[in-house]
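> Predicted structure and sequence below. I'll ask about it afterward.
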Amino acid sequence: MIELRPFESLGAANHGWLDAHHHFSFASYHDPDRVHWGRLRVWNDDTIAPRSGFPTHPHNDMEIITYVRKGAITHRDSLGNEGRTEAGDVQVMSAGTGIAHSEFNLEDEETTLFQIWILPDRRGEAPNWGARPFPKDARDGQFAILASGMAGDVGALPIRAEARVLGATLKAGESVTYATNAGRHAYLVPATGRVRVGDTEAKARDGVAITGLDIITVTALEDAELVLVDAA
């Protein structure tokens, strides 16, 4: 099954400093058909105004992955961690037994990002945070694993779920394949560009929900930047 979820169909809330679009039910947006996709619970497409952001707030028992598309986000948390994550890079927060954090755009330009929440396989563990830059050429024409709880995924930021977050960049006309299995749930969003998955075309910021396939093939109809989650 391949289901297109056009950007225009997503839940939305514009708070002035934050323009948020929700692929799944979140906050005041609720769609009983879009509560989760397997263990993928949240995919928010956020635009954060310059010099603004999310003040300190708590989380527990959730794997929270932030993929920055433009600009940068600065993280601070109750463990004493602080870091700035730039466009194309990733941060991961395993909320565990509880953590409070803030996320601010301290730049003079808008920051755009995807925030992805995955339900953990293990609960009640100590909270943790990590971030890292990933070589941009490592995802040229192929998927690079950015965050993972799967055995053998060396070099990825760790998460506490049997899931992967992957990124790829494709030139127009290029294709990339990803091997999964039919019982898993994949969710693909082109950050930029227009792509085809099977017979389904998706433009930038559309969601593509995929299950029942062993091989996913994505073809770029325009230069494209892809983010893919593969979850149980």
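Sure, I can see it.
> Please make it C-alpha for all contacts and neighbour counts, starting now.
OK.
> My guess is residue 158 contacts residue 148. True?
Yes: counting by CA atoms under 8 Å, residue 148 is a contact partner of residue 158 at 5.2 Å.
> Near residue 26, how many other residues are there?
Residue 26: 18 surrounding residues under other CA atoms under 10 Å.
> contacting residues for it?
With contact taken as CA atoms under 8 Å, 6 or more residues apart in numbering, residue 26 is in contact with residue 42.
> if I look at it, how far off is residue 122?
Counting by CA to CA, to the nearest Å, the gap between residue 26 and residue 122 amounts to 23 Å.
> Likewise for residue 189?
27 Å.
> Could you check which of those two has the larger neighbour count?
Each of residue 189 and residue 122 has its neighbours counted (other CA under 10 Å); residue 189 has more, 26 against 13.
> Okay, and residue 68 sits in which element?
For residue 68, the element it lies in under DSSP states H and E is strand 63-70.
> want to compare, so here's the second one:
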Amino acid sequence: MITPRPYASLAGSDAGWLKARLHFRFAGMGRPEYGAVGALHVWNDDEFAPDSGFPMHAHRNVEIITYVRRGAITHADSLGNQHRIEAGDVQVMSAGEGIVHSEHNRENEPTLLYQIWLHPRTAGGAPSWRTKRFPRPERSGRLAVLASGDATDQAEGALPLSADARLLAATLQAGERIEHRLSGRAYVVAVNGRLAVNATELAARDGAVIDGEQRLTLSAIDATEVLLMEVA
């Protein structure tokens, strides 16, 4: 079963400096029927205005993936990390027993990003932070694993997650198609162009819950980027 969550149907908020659309209901915000998919419980489509952002704030017991689509975001945290994360970069922060961090758009243009939250396998533990560049040309026509809780994926270059999940991405030209085998549930997003997932068409920025499908055919109707989160 493939159940679309069209971008136009997503609940949102506009704080002026931050515009957000929520693929999942979280903390009383979002559509009630858009519940979690396994460990995946937050997928926000965020736009930060220039010279804006979140000041230092705390998290615990959550895996946070930041995927920058356009522009850049500057991260700082209580572990002493400070880094400018550009489009094509992926950040993974394991909050563990507690971490404090900030996120700011220091650019002179809006920054577009996805922020994705997962429940960890176990609570507590030491917090950690990592980032890595995944150039889009290197994922052309194929799904590449960006972050994963699987040790084999990590050994092959994926950022480590303390969760039973893996985030994959591909860039496709119009007419290109990928076949992919699934072993559990998943959530897919067409980042910036129309995409057919088996027989279900998604517009740009639409998402879809995938449950009970063993094989996926991802067919690009337009040139697009695809993000796929697999969960146990």
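Noted; the coordinates are in hand. Every value quoted in this text rests on a predicted model; they were computed, and no experiment measured them.
> Tell me which residues of stretch 12-24 of structure 1 come out buried.
12, 18, 20-24 (16 or more other CA atoms under 10 Å).
> cool, and stretch 200-220 of structure 1?
Buried residues in stretch 200-220 of structure 1, counted by 16+ other CA under 10 Å: 201-211, 213, 216, 218-220.
> same deal with stretch 63-81 of structure 2?
63-69, 71-77.
> Including distance to residue 138 of structure 2, could the residues you listed go into JSON lines?
Output for the buried residues of stretch 63-81 of structure 2, formatted as JSON lines (distance: CA to CA, whole Å):
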{"residue": "63", "distance to residue 138 of structure 2": "25"}
{"residue": "64", "distance to residue 138 of structure 2": "24"}
{"residue": "65", "distance to residue 138 of structure 2": "20"}
{"residue": "66", "distance to residue 138 of structure 2": "19"}
{"residue": "67", "distance to residue 138 of structure 2": "16"}
{"residue": "68", "distance to residue 138 of structure 2": "16"}
{"residue": "69", "distance to residue 138 of structure 2": "16"}
{"residue": "71", "distance to residue 138 of structure 2": "19"}
{"residue": "72", "distance to residue 138 of structure 2": "20"}
{"residue": "73", "distance to residue 138 of structure 2": "22"}
{"residue": "74", "distance to residue 138 of structure 2": "24"}
{"residue": "75", "distance to residue 138 of structure 2": "25"}
{"residue": "76", "distance to residue 138 of structure 2": "28"}
{"residue": "77", "distance to residue 138 of structure 2": "30"}
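> Pick out the most distant pair among those.
63 and 71 (22.8 Å; CA to CA).
> Now do the contacts for residue 197 of structure 2.
Contacts of residue 197 of structure 2 by CA under 8 Å, 6+ apart are 216-219.
> now residue 110 of structure 1
Residue 110 of structure 1 makes contact with 47-50, 70-71 under the criterion CA under 8 Å, 6+ apart.
> So which of those is the closest to residue 177 of structure 1?
Nearest member of those to residue 177 of structure 1, counting by CA to CA, is residue 70, at 25.7 Å.
> For the closest one, list the residues it contacts.
Applying CA under 8 Å, 6+ apart, the residues near residue 70 of structure 1 are 86-88, 110-113.
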